[in-house]
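A.B. asks: What follows is a predicted structure for the sequence shown.
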Amino acid sequence: MFETYEKGATKAPTWPEVTLLRKGSMHLNSEARRLLGDTDFVELLFDREREVIGLRPSRPDSTNAYKLSGVRDVLWTISLISFLKFYDIDVTESRRRIPTLEKEILCVNLREPGVLVDRKTS
């Protein structure tokens, strides 16, 4: 039995992915958000020595809470412009990385090259 391919449809990865976009935002797929306990709010952390960005689940009323904005329940976005400037993190290229979980912190290692994302929207 044939089925119609829906134009533009893609399979979502079953592993966590985080993309740091050159425009200063971060995208998390649903698996990465699941590692954070499906939270809607995070605190941003940075380990200068290891060059690792951390996201920790947060309560909405925390003074350091950032809201994750969802897109069709498959992609969550957070703006990092001031964070990236403060820590002088280079985002001249958009790169996708596989995060790790350390205790309750989702970690993105900037020393790992990741995969270059070449999109007009990145």
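C.D. replies: Structure received. As the structure is a prediction and not an experimental result, all values here were calculated from the model.

A.B. asks: Please make it C-alpha for all contacts and neighbour counts, starting now.
C.D. replies: Will do.

A.B. asks: Which parts of the chain are helices?
C.D. replies: Along the chain, the stretches classed as helices by DSSP state H are 30-35, 81-86.

A.B. asks: buried residues in the first one?
C.D. replies: Spelled out, that is helix 30-35. Buried residues in helix 30-35, counting neighbours by 16 or more other C-alpha atoms under 10 Å, are found at S30, E31, A32, R33, L35.

A.B. asks: here's the one I want to compare it with:
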Amino acid sequence: MPFQKFRRAYATGEHYPLVSVHARGLFGFNTAGFEAMGEPEYVELLYDDQRKIIGIQPAEVDSVDAYRLRKHTSHSYQVAAKAFLAFYELPESIMGKRFSASMNDGILEVDISEEVSK
């Protein structure tokens, strides 16, 4: 069997959308997650309490509920979510963890009950 070259992007899950919840109250997105949303400059944050799903959808700059999505590194993006996390009283146990995400009807859905193993 021939050798396969390990690509650094695979270490951070660049081939499928990931969202991390940082202890400082930020959501981090990998390139795949950013691209899945259509590379937006602004997003709105949503929460489905019954399903325990965080939703992120692209937003217009003039939306009063829009948060600016900023580039953090060459392969990651961040949005401030401290007020969102506090308002919905999301458990501290999700802080510092990564979750897989998928697009559904224009919303990047993040199931916080299913952590991605490191």
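C.D. replies: That came through, no problem. Since the model is a prediction, treat every value here as computed from it, not as a measurement.

A.B. asks: if we can go back for a sec, of all the helices of the first structure, which one is nearest G70 of the first structure?
C.D. replies: G70 of the first structure sits nearest to helix 30-35 of all those, at 9.4 Å, using C-alpha to C-alpha.

A.B. asks: And that closest one, how far out from the chain middle?
C.D. replies: Its chain's average C-alpha position is 9 Å from that of helix 30-35 of the first structure, according to C-alpha atoms, centre = their mean, to the nearest Å.

A.B. asks: what about it, how far off from the second structure?
C.D. replies: Aligned to the second structure and superposed, helix 30-35 of the first structure gives a mean residue distance of 0.5 Å (mean C-alpha distance after the TM-score superposition for the first structure).

A.B. asks: ok, the residue nearest the centre of the second structure to V61 of the second structure distance?
C.D. replies: Nearest to the geometric centre of the second structure sits V19, at 3.0 Å (C-alpha atoms, centre = their mean). Taking C-alpha to C-alpha, to the nearest Å as the measure, V19 of the second structure and V61 of the second structure are separated by 22 Å.

A.B. asks: before we move on, back to that, from the buried residues of helix 30-35 of the first structure, which is closest to D88 of the first structure?
C.D. replies: So of the buried residues of helix 30-35 of the first structure, ranked by how close each gets to D88 of the first structure (C-alpha to C-alpha), first place is A32, at 24.3 Å.

A.B. asks: Which residues are in contact with the closest one?
C.D. replies: A32 of the first structure makes contacts with W15, P16, E17, V18, P99, L106, as judged by C-alpha atoms under 8 Å, 6 or more residues apart in numbering.

A.B. asks: which ones among these are found in strands?
C.D. replies: Secondary-structure check on the contacts of A32 of the first structure using DSSP state E: residues within strands are V18, L106.

A.B. asks: I53 is in contact with L108 of the second structure, correct?
C.D. replies: No: applying C-alpha atoms under 8 Å, one finds L108 of the second structure not in contact with I53, separated by 9.8 Å.
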